[in-house]
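Enquirer: When you get a sec, could you give me coordinates for this:
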Amino acid sequence: MNTSILLLILALIGTASYLLGTRRAVAMVGASATKMHSRPGYHGSYVLVWAVLPAAFILALWLVISPFVITSSVRAAFPEDIRAQSEAQQSLNYGMVGSIARGLERLTPEEFAAAKADPATLRPLLGSKGVAIAGDPQPYMVEAAETLNTMSAASQVGMVLVVLVVAIGGAVYAMRGIAPRFRARNNVEKVILAALVLASSIAILTTIGIVLSMLTEAIQFFNMVPAHQFFFGTVWDPRFAAAGSTDSAGQFGLIPLLAGTLYIGFVAMLVAVPVGLFSAIYMAEYASPRFRSVAKPLLEVLAGIPTIVYGFFALTTVGPFLRDISSQINGLATGDYTNFIQAQSVITAGFVMGIMLIPYVSSLSDDIITAVPGTMRDGSLGLGATRSETVKKVILPAALPGIVGAILMTASRAIGETMIVVLAAGVAARLQLNPFEPMTTVTVKIVSQLTGDLEFTSPQTLVAFALGITLFAITLCLNIYALYIVRKYREQYE
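Expert: Below you'll find the model as predicted:
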């Protein structure tokens, strides 16, 4: 039975359990609902929980553990000389066994008997059935494939039986516990609370997992390259080594990448903050409701455009435009039409990234400004202040902590951008201040170091994890500082 069908049956059992539990609770007290501690719906939910949750947990556990048990059992039955091979070769052999097993399911009993007697005929036979295998199957592979199919079928049947028995048994157990004074609501709310705690813990556990996965590889890198050379080095020249080599030749200076990241992010914020903040002030304080209902969604559409599209826009439109206009300006001034702005430059990437960040600044600032109580506006206007004076002297000071927090969060978004920088700023790791020349960022080098055939034994590859953990620390500090600013200076309004 397919797992999807089993989940559908489990959902039907849960629905039936809810209805039967509700009906049983109503039947116990008749029309006197006041005799019950909990409403009938809570009793039905209690039965549903016992029918679905234990069975779903066993199903998930079975789906996770069963493949490992079957794989280890099949590989343990390989001949001695095959088990003596490397792990990679054994994995390759098991992959062929899996392909053969899928093909055997499509053969008739006569074809299967013939193929088992002569494995050399199996490859063209499986090819005619639409199953391709990489090499000629060995006799032990056919036997292992047959064992794999048998164990998989037995596991599937056992899973279905166990899940259905647990679901029905749980429903029966819960039905027997229904009574007029039974605290069904308390039990259901405990389950809901546990689900909420689990959901809120997922983000924390995911963050911890990301940090640990990067940290373990970064520690290996720092065992090969001293930390001070990485954090304080001014030259980036990794010099890729051959596959399997642990040669640490090259220079892994972080400073050029960090400078490019901050420089491009700074240019982007110079574009995004004024435009986004002024648009938020206009929509919150001056725009009519009709105009706001149209302009705000249109502005926020920019946030939904994929960053690769912004990268193409920078590469094909903004970069060439700035290059050509710089050539015209230089020609009018000196007679030499040489361009002084490169198509791939800091200003190109920063300008396009700033456009992308406008809706972040605008939307967050608009929500913060509109949260300022209307009584403050009315009081200022009642004292004779104009609308512009009210905005400058009352609204913005009151909303400033939130706006600063929004800007810092937007800055952390700018620091983590990749695709726009790849296409608009180039990949040259340079330490310079000219905004018209190419630079690169930490994220671009993470991508380049992890592109191609990967061997996680050389510092040339492991440096990507050191860059990743550094970028994570920078963005985390920005977000924490933004929250600190908001909480410390936020005014409390009734």
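Enquirer: alpha carbons only for contacts and neighbour counts from here, please
Expert: Will do.
Enquirer: Please identify the helix or strand for the residue nearest the centre of the chain.
Expert: Of all residues in the chain, the one closest to the mean position by Cα atoms, centre = their mean is Thr206, 9.6 Å from it. According to DSSP states H and E, Thr206 maps onto helix 184-224.
Enquirer: And the next helix or strand past that helix?
Expert: Downstream of helix 184-224, the next assigned helix or strand under DSSP H and E is helix 227-232.
Enquirer: What's the first helix or strand after that following helix?
Expert: The first helix or strand that comes after helix 227-232 along the chain, using DSSP H and E, is strand 236-237.
Enquirer: Show me what that following strand is packed up against.
Expert: strand 251-252 (3 or more Cα pairs under 8 Å, 6 or more residues apart in numbering; DSSP states H and E).
Enquirer: what comes into contact with the strand it packs on?
Expert: Applying Cα atoms under 8 Å, 6 or more residues apart in numbering, the set of residues contacting strand 251-252 from outside is Gln229, Phe230, Gly233, Val235, Trp236, Asp237, Pro238, Arg239, Val463.
Enquirer: for comparison, sequence B:
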Amino acid sequence: MLVMTAVGFFLSRGKALATVSGDARRLHSLPNYYGFFAAMLVAVPALLLTALWLLVQPMLIQNAVIDLIPAGMVSEGSSVNLVMSDVRRVADGLDAAIAQGALTTEEAATLDATQTDVRATLADVGVALGSEVAPPVLDAAQEYRAMSAQGSDWMAIVVLALALAGMLVAVRMAHGRFRARNMVERGVLALLMIAASLAILTTVGIVLSMLFESMNFFRMHPWTDFFFGSSWAPNFRGDSDLSILPLLWGTLYISLIALLVAVPIGLFAAIYLSEYASAGVRALAKPLLEILAGIPTIVYGLFALLTVGPFLVNIFGRGDAGLLGVDWMSGATAVLTAGLVMGIMLIPFVSSLSDDIINAVPQSLRDGSFGLGATHSETVRQVVLPAALPGIVGAILLAASRAIGETMIVVLGAGAIARISPNPLEAMTTITTRIVSQLTGDTDFASPETLVAFALGLTLFVLTLGLNVLALYIVRKYREQYE
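Expert: The predicted model follows:
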């Protein structure tokens, strides 16, 4: 495809020049535009068809191969995805055996699981399987290989034929009066629109996938218990209590503590850096402060578990051994532990956004305030902050969305107990932690205990989306317009 793209570029460019006897001044566009048009007409449709083919072919092959698996093998312990995973592993093992010369193509196609130890044969070439290969799985793997190879051959033929057709059309259209520049610019504009649409389509796909799985969950579990129940106790054996309220309480409680830590420190840091710090101090302090944003959240989680948690236990726990002589905190995992560490993580988020917003306030407002006799602190309090307030509120709400979606800090710092309690020294859990827990391991996506993760994810998505929309509304409605 790349060779045909290059050939099309030079053929189209050469023909365009040939039609005007080599005088580029008589062309409508620069010579390279004719080559670029040919390259686009060759490569773009072929690449799009290749991507579409690679997406659709595995699904079609799976639908055809799964019919070879007896219905008895697809039980509660072996879902369709697990069986197909075994099929693909065996097919990959056969390909590896052929590549290493342990099997010929004919032997791989006629291998019989009832007569040959397929697991041992594949282990000889470095492909380890967890268990013996059932005859239906081997038959499905052989069919999978054959259909994949046939599909790849047809893809190569069709894609190259399309590329060749594009090259012939481009070369035929190349002449002095052809508006190559206009066509190239329209083509680039179309590609930019497609790229911009991918983010929107991805968001729509995520929402729809969660929505459909959530609908399956609510067919198995009453929505009243999910939204208005009081306990969370999944057991994967039926009769589970799956209420979101304890998880929602833990999520909002930890996020509130995090914001109580991050907002004052981050906002004061932004005010100092933008209004009081010298250029040298700002150049040094701002990057050092934003280093916190680059630390992985798992490191924050370890910091919460190994440092902040034991520190709080020494203050509020262990009876007479504690600094306060009380026994309020029994372990290092607690709401306060996760909230404090999450607040530290959010400090650069709040400070960076607030700093940019405060710096956007025109200097003329400060100068006018100074001219009226106001001090520096009065100018900051009565002029700068009110002008920047909508943007600061929007930054705080965006930080809240970030806190609500955090996982690793909560897993290591807050514990895994779902409860509704006002005590910040007790262990609790959040929605994101339970999503991870419910989807960990080989799950069957056919029980309410697994599908509840999608209902939790959809609820969390709606919650964070609402905060983001509220932030945008506040910023747009109350922001000041300056010239």
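Enquirer: Could you tell me how many residues sit around Met220 of the second structure?
Expert: The number of residues packed near Met220 of the second structure is 14, by other Cα atoms under 10 Å.
Enquirer: got it, and Leu389 of the second structure?
Expert: Neighbours of Leu389 of the second structure under the rule other Cα under 10 Å: 19.
Enquirer: which position in the first structure aligns with it?
Expert: Matched across to the first structure, Leu389 of the second structure falls on Leu400, judged by TM-score structural alignment.
Enquirer: again, but for Thr430 of the second structure
Expert: Superposed on the first structure with TM-score structural alignment, Thr430 of the second structure falls opposite Thr441.
Enquirer: List the contacts of its match.
Expert: Counting by Cα under 8 Å, 6+ apart, Thr441 of the first structure touches Leu257, Leu258, Ala259, Gly260, Thr261, Val421, Val427, Ala429.
Enquirer: Now rank the residues you listed by neighbours and give me the top one.
Expert: Using other Cα under 10 Å as the neighbour criterion, Val421 leads the contacts of Thr441 of the first structure with 33 neighbours.
Enquirer: What separation do you get for the match of Thr430 of the second structure and Ala425 of the first structure?
Expert: According to Cα to Cα, to the nearest Å, Thr441 of the first structure stands 9 Å off from Ala425 of the first structure.
Enquirer: Equivalent analysis for Tyr310 of the first structure, please.
Expert: From Tyr310 of the first structure to Ala425 of the first structure the distance is 12 Å (Cα to Cα).
Enquirer: neighbour count winner among those two?
Expert: Under the criterion of other Cα under 10 Å, the comparison of Tyr310 of the first structure against Ala425 puts Ala425 first, with 31 against 22.
Enquirer: That one and Ile308 of the first structure, how far apart?
Expert: Taking Cα to Cα, one finds Ala425 of the first structure at 13 Å from Ile308 of the first structure.
Enquirer: quick one on the thing from earlier: in the superposed pair, what's the mean gap between the helix holding Thr206 of the first structure and the second structure?
Expert: Here helix 184-224 of the first structure, set against the second structure after superposition, deviates by a mean of 2.1 Å using mean Cα distance after the TM-score superposition for the first structure.
Enquirer: Who are the packing partners of that helix?
Expert: Right, helix 184-224 of the first structure is packed against helix 40-76, helix 459-489 by 3+ Cα pairs under 8 Å, 6+ apart.
Enquirer: Give me the subset of the contacts of Thr441 of the first structure lying in strands.
Expert: With DSSP state E as the criterion, strands contain none of the contacts of Thr441 of the first structure.
Enquirer: Closest one of the residues you listed to Arg290 of the first structure?
Expert: Of all the contacts of Thr441 of the first structure, Arg290 of the first structure sits closest to Val421, with 37.2 Å by Cα to Cα.
Enquirer: and that closest one, what pairs with it in the second structure?
Expert: Match for Val421 of the first structure (TM-score structural alignment): Val410.
Enquirer: Tyr493 of the first structure now?
Expert: In the second structure, the residue equivalent to Tyr493 of the first structure is Tyr482, according to TM-score structural alignment.
Enquirer: Pretty sure that match sits in a helix.
Expert: No. Counting by DSSP: H, G, I helix; E, B strand; the rest coil, Tyr482 of the second structure is not part of a helix but coil.
Enquirer: what about the counterpart of Leu302 of the second structure in the first structure, neighbour count?
Expert: Matched by TM-score structural alignment, Leu302 of the second structure corresponds to Phe312 in the first structure. Per other Cα under 10 Å, the neighbour tally for Phe312 of the first structure reads 16.
Enquirer: Secondary structure element holding the nearest residue to Phe312 of the first structure once chain neighbours are set aside?
Expert: Spatial nearest neighbour of Phe312 of the first structure, excluding adjacent residues (Cα to Cα, 6 or more residues apart in numbering): Leu423 at 7.0 Å. If you go by DSSP H and E, Leu423 of the first structure is part of helix 419-424.
Enquirer: distance from that helix to the second structure after superposition?
Expert: Here the mean offset of helix 419-424 of the first structure against the second structure after fitting is 1.2 Å, by mean Cα distance after the TM-score superposition for the first structure.
Enquirer: Show residues contacting that helix.
Expert: By Cα under 8 Å, 6+ apart, helix 419-424 of the first structure touches 307-308, 310-312, 314-315, 319, 343-346, 348-349, 352-353, 440-441, 444.
Enquirer: again, but for stretch 486-494 of the first structure
Expert: Contacts to stretch 486-494 of the first structure, defined as Cα under 8 Å, 6+ apart, come from residues Pro373, Ala398, Pro401, Gly402, Val404, Gly405.
Enquirer: Take those residues and keep only those in strands.
Expert: Per DSSP E, those never map to strands.
Enquirer: most neighbours, which of these?
Expert: Gly402 (25 neighbours).
Enquirer: Spatially nearest residue to that residue (excluding sequence neighbours)?
Expert: Spatial nearest neighbour of Gly402 of the first structure, excluding adjacent residues (Cα to Cα, 6+ apart): Val486 at 5.4 Å.
Enquirer: now stretch 6-22 of the second structure: how far from the chain's centre is it?
Expert: 45 Å (Cα atoms, centre = their mean, to the nearest Å).
Enquirer: swap in stretch 271-280 of the first structure?
Expert: Its chain's C-alpha centre and that of stretch 271-280 of the first structure lie 28 Å apart, by Cα atoms, centre = their mean.
Enquirer: give me the stretch of the second structure that it matches.
Expert: Against the second structure, stretch 271-280 of the first structure falls on residues 261-270 (TM-score structural alignment).
Enquirer: contact partners of that stretch?
Expert: Taking Cα under 8 Å, 6+ apart as the rule, stretch 261-270 of the second structure contacts 340, 343-352, 354-355, 358, 396.
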